[in-house]
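**Student:** Compute the structure for the input listed below.
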Amino acid sequence: MIDFVFPLFGRFHPILVHLPIGILLFGVVLVFLSKKRETAHLQSIRLAFLLGGLAGLLSSISGFLQYQYEGFAWDSVQFHFILGLTTTAASFWLYYELRKNAAFPDHFRLKSSALVVLLMFTGHLGGNITHGETYLIEPLPTGIQELLGYSNEEAKGLVLPVQGWEELAYFEQVVQPILNQNCKSCHNPRNKKGDLDLSSYETLLTGGEDGSILTGGNSEASALFSRLILPKDDEDHMPPKEKRQLQKEEIELIKAWIDLGGKTDSKLGDADIHAELLEPFFEKVEIPFYPNVSVAPLSEEQLKELKANGFFAELVEKESSWLMVSCVNFPQFSESDWAKLKIASQQIAFLDLSGTQVTDQILDSIQTLPNLTVLKLNQTAISGEKLGELQSISNLKNLYLNQTQVTLEQLRPLQNHPSLSKVFVFDSPASSEESNASFSFVLEKGNYQLPPLPTDTIVY
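**Tutor:** Take a look at the predicted model:
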């Protein structure tokens, strides 16, 4: 009837372990606040070391019971356990020294400092058991991690090439990276929780304290898979709910590998795997939207000058020199005001002249912006006759000509523009014209209509 008592008390270890830390640190602080021959705090310090020792003893007992009943490997807890007992013994020893003396013994501050060091090492090893050895290392910059001798390789997880993924070794290049990222912090040679090591195929085959976790050809009978799909609140669910959970695609890949036989000689293409399942893991080659060149940023004074002239001017993104300039508060802007923008000709990547007084003549000036990427000329008198001049802006990607008089024919000079990807022509002649001609860019005409839904005819 009371078999649950010891396992339950063991699970109180994460709570009890904080008691000696707080109490002993309080005692040590009082030691350093007391002068050499001062005894005002002596009784409080004695009590702190006594209570700290008792709390340390309770914590050590609960920790040992947790080790017994929770499946921790002795190799992973032995130093933490030994240091915990040492800290407890040191606390009682310091209490004994104070009890037999009416004043502070010699070198007592040094001895108290040694106790703090013991507390730090004991706590650090306990944190490693709970959170993994890299718990405090992971937030550090890559350079500092490498300086400390840690590698980020395991944390990268699964990354697949877009081409040739079929020839990848299924276990070594697919399953093992998944295990490294999600399981290895608790199941490695130094921290074999449940007596299970998932750092290699050989140790995976060895299994853990409950026996084998892999039954080749039968994923449902393999704990390596079956524990992944248990409800998160189930105590047998892996990884624990407070840890990073596997993506559904990662679980499917493990399942398919096991059903394929769970061997090391199979290739990813041998399984019935479709490219759609692998999409989250394909290498992403990011192409910067704005020009990949360096320009000097505008000074604060120059930015203030732009704003004083009526422009809205802000950086398009942090740590960037590229500017977004808009005339949202300057509707009277015309060709004669262009000189006010010259100080930012190299930095302007996003220019919005919508609703201003500009005409086709403004295109002569716009083509002097070498890094312009987004240009908005909505609701202007642009007729489209000089759009071909935009061919010289090699970085232009998005062009907005909504509510202008531009026709499809006037867009043809932009055919085969080196970077133009989208042209928007809502509510313009170009949006209503019918043509079988195709462009090298996407032409967004608008006028979209949603299909009628049955609920549209319901009278409420």
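
**Student:** C-alpha from now on. contacts and neighbour counts both.
**Tutor:** Fine.

**Student:** nearest residue to the spatially most distant residue from the centre of the chain other than its sequence neighbours?
**Tutor:** Relative to the centre of the chain, the most outlying C-alpha is that of A102, 56.6 Å out, by C-alpha atoms, centre = their mean. Once flanking residues are discounted, A102 sits nearest to T39: 7.9 Å by C-alpha to C-alpha, 6 or more residues apart in numbering.

**Student:** and what of A256?
**Tutor:** A256 sits nearest to A271 (C-alpha to C-alpha, 6+ apart), 6.5 Å away.

**Student:** Report how many residues lie close to that neighbour.
**Tutor:** 15 (other C-alpha atoms under 10 Å).

**Student:** Now do the contacts for it.
**Tutor:** When contacts are counted by C-alpha atoms under 8 Å, 6 or more residues apart in numbering, A271 touches A256, W257, L260.

**Student:** gap between D75 and Q245?
**Tutor:** For D75, the distance to Q245 equals 26 Å [C-alpha to C-alpha, to the nearest Å].

**Student:** Could you do R227 as well?
**Tutor:** 12 Å.

**Student:** do D3 as well
**Tutor:** 32 Å.

**Student:** what does L196 give?
**Tutor:** 18 Å.

**Student:** For the helix or strand I178 falls within, which residues meet the burial criterion?
**Tutor:** For I178, the element it lies in under DSSP states H and E is helix 176-182. Of all the residues in helix 176-182, those buried under the rule 16 or more other C-alpha atoms under 10 Å are Q176, P177, I178, L179, N180, Q181, N182.

**Student:** just stretch 262-277 next, same as before
**Tutor:** So for stretch 262-277, counting by 16+ other C-alpha under 10 Å, buried means G262, S266, K267, L268.

**Student:** Switch those residues over to TSV; also include secondary structure and distance to K192.
**Tutor:** Listed next are the buried residues of stretch 262-277 as TSV, based on DSSP: H, G, I helix; E, B strand; the rest coil; distance: C-alpha to C-alpha, whole Å:
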residue	secondary structure	distance to K192
G262	coil	22
S266	coil	27
K267	strand	29
L268	helix	29
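
**Student:** one more to put side by side:
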Amino acid sequence: MICSLEVSQAGWGLFIGRFHPLLVHLPIGMLMVAFILEILSKNRRLAVLGAAVLPVLIFGALSAIAACVAGWLLSASGGYDEKALDLHMWMGIGVAVISVLLCVLRKYSLLKKAWLPVSALMIVLLSAAGHYGGSLTHGDDYLTAAMPIGKKKVAATAFAGKPEDMKVYEHLVQPILEQKCYGCHNEQKLKGGLRLDGMKHIEAGGENGPVVKDSLPEMSELYKRLVLSEDDDKRMPPKGKPQLNPQQLEIIYWWIAEGASATATVKELHKSPRIQLVLESLQPSHGGESNPFIPEEETSPPSAQAVQALEAIGVKVMPVAAQSGYVMINAINATQFGDKEAELLLPLKSQIAWLKLSNTQISDTALKAIAQLPRLTRLQLENTRVSDGGMQTLAGSKTLMYLNLVGTKVTAKGVQALQKNKTLRELYLYKSAVTPAEALALQKSMPHARIDTGGYHLPVLATDTMVYRKIKS
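**Tutor:** From the prediction side, this is the model:
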């Protein structure tokens, strides 16, 4: 009976404590208004404002006391840096005490000359308390982190070297944690006893132990909580806070699956087709020039409903570049994607730039929908049932620059229809119905495009070959 009572009280205390962020803004506004009204009332024309000072001051003092009580109850939940918490708490108490004192002085007209200096002291304490409160909630660098000058921030897209030389943790993972997780897991605020602002803290874990299990993302709390339902209390970031996008989730998953190294570079880790797409999207520029496969025109973000319709059947939808409204569509996990499903692409026709339908069930019928994508630049149709008739349909695409027809039944006649497309730069015909001789003739008639027929043969060096002989015992 006693135990259940303690749990109930603790629950109510935390419930009331969570009103602190709401209550704390009332005294900030009221006390500052009272201070301003008092200054304005010194002017003879505005002397009438002096009558409003005491009511506003009383309301501010009462709300300051309520904020202090709620803040004390909230602090009992733990997870905050004690030094910063103590400073915030005592400054808040100081504001409440001074505001009550000012009410008494104002009510009984005592020490009139001291009223403004004491009010100024209260405003200073109020500002300082607010600053430390913000640091507890968002981190001590919350104000300076967004400054465009002075602080050098790590960003994956700003890496100056080759993409494969990026350090996975430093250039890919850390910026995600800094943007989405540091607010609750930093030196000042240790939610769950966990800090994420450094590799040594990630390895140390939190109150419930390690948050990263070696090469097991599904068993690692750092990843598991990111993909919980939004209504789950354990989901991180909590509902209402900025969430990780699909690219960021893929990066965290890949990093943990490959050992969660603090120093490994991109080229040192195994890369699945999914993470390859993510890494490509993080590099929107090459050699200082814009990526020619990303349309220059701006576009609005894709419809969430249209994206969900594709993801529901296993199709991956991701931005082609950071802060871009254009998307790449990849059906690598949706091999049953066919002509009927191609209609789901049309609600995103203004955003689709890259489309990969390799090894799916589409035929020429699906190309009628694909031809309606006005910004499509890359199209991969390897090992599908498309034929010459579909090439007639694609010939009208005015933005298509890359077309992969490897393993299809397209013949030279079908490719000839693509001559109308003057934007086409790369055409892949390996294992298609186009013969080498026909490919040479097509290359002459399509000088603007590089036609690749594959089938490369590399010389074998003696040192490349190892012979194993079975020794009879």
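
**Student:** hmm, back to that, looking at the buried residues of stretch 262-277 of structure 1, which one is closest to V29 of structure 1?
**Tutor:** G262 (57.2 Å; C-alpha to C-alpha).

**Student:** The closest one maps to what in structure 2?
**Tutor:** Aligned counterpart of G262 of structure 1 in structure 2: A260 (TM-score structural alignment).

**Student:** counterpart of the helix holding I178 of structure 1 in structure 2, which residues?
**Tutor:** Against structure 2, helix 176-182 of structure 1 falls on residues 174-180 (TM-score structural alignment).

**Student:** Can you list the neighbours in contact with the matching stretch?
**Tutor:** Contacts for stretch 174-180 of structure 2 (C-alpha under 8 Å, 6+ apart): V154, A155, A156, L196, D197, P237, P242, Q243, L244, Q248.

**Student:** Could you rerun that using 6 Å?
**Tutor:** Here stretch 174-180 of structure 2 makes contact (C-alpha atoms under 6 Å, 6 or more residues apart in numbering) with no residue beyond itself.

**Student:** how close does it sit to structure 1?
**Tutor:** Its aligned residues in structure 1 lie a mean 2.8 Å from stretch 174-180 of structure 2 after superposition (mean C-alpha distance after the TM-score superposition for structure 1).

**Student:** Look at L196 and Q245 of structure 1 and report which has more neighbours.
**Tutor:** Legend: neighbour count by other C-alpha under 10 Å for L196 of structure 1 and Q245, higher for L196 (27 against 16).

**Student:** Identify the residue spatially nearest to the more buried one, adjacent ones excluded.
**Tutor:** Per C-alpha to C-alpha, 6+ apart, closest to L196 of structure 1 is G208, 4.2 Å.

**Student:** Give me the distance between the equivalent of that neighbour over in structure 2 and L5 of structure 2.
**Tutor:** By TM-score structural alignment, G208 of structure 1 lines up with G206 in structure 2. Distance, G206 of structure 2 to L5 of structure 2, by C-alpha to C-alpha: 28 Å.

**Student:** Looking at these two, which one has more neighbours?
**Tutor:** Using other C-alpha under 10 Å as the criterion, G206 of structure 2 and L5 rank with G206 on top: 18 against 10.

**Student:** Double-check the more buried one against K191; I have them as touching.
**Tutor:** No - checked against C-alpha atoms under 6 Å, the pair G206 of structure 2 and K191 is beyond contact range at 8.5 Å.

**Student:** hang on, the earlier thing: on the three-state scheme, the residue farthest from the centre of structure 1 is what?
**Tutor:** Following DSSP: H, G, I helix; E, B strand; the rest coil, we place A102 of structure 1 in the coil state.

**Student:** From R11 of structure 1, how far out is the alignment partner in structure 1 of L126 of structure 2?
**Tutor:** Using TM-score structural alignment, the partner of L126 of structure 2 in structure 1 is L119. Going from L119 of structure 1 to R11 of structure 1 by C-alpha to C-alpha gives 21 Å.

**Student:** now the strands for structure 2?
**Tutor:** Here structure 2 has its strands, by DSSP state E, at 285-286, 289-290, 316-319, 327-330, 352-356, 378-380, 402-404, 426-428, 450-452.

**Student:** Find me the equivalent region of the fourth one in structure 1.
**Tutor:** When you say that, I think you mean strand 327-330 of structure 2. Using TM-score structural alignment, there is no partner range for strand 327-330 of structure 2 in structure 1.

**Student:** Tell me which other helices or strands that strand touches.
**Tutor:** strand 316-319, strand 352-356 (3 or more C-alpha pairs under 6 Å, 6 or more residues apart in numbering; DSSP states H and E).

**Student:** possible to save the ones you listed as CSV with mean neighbour count and distance to A64 of structure 2?
**Tutor:** Rendered in CSV, the data for those read as follows (neighbours: other C-alpha atoms under 10 Å; distance: least, C-alpha to C-alpha, whole Å):
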stretch, mean neighbour count, distance to A64 of structure 2
strand 316-319, 22, 47
strand 352-356, 24, 53
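
**Student:** Could you export those to JSON lines, including columns for distance to L54 of structure 2?
**Tutor:** Shown next, in JSON lines, are these (distance: least, C-alpha to C-alpha, whole Å):
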{"stretch": "strand 316-319", "distance to L54 of structure 2": "56"}
{"stretch": "strand 352-356", "distance to L54 of structure 2": "62"}
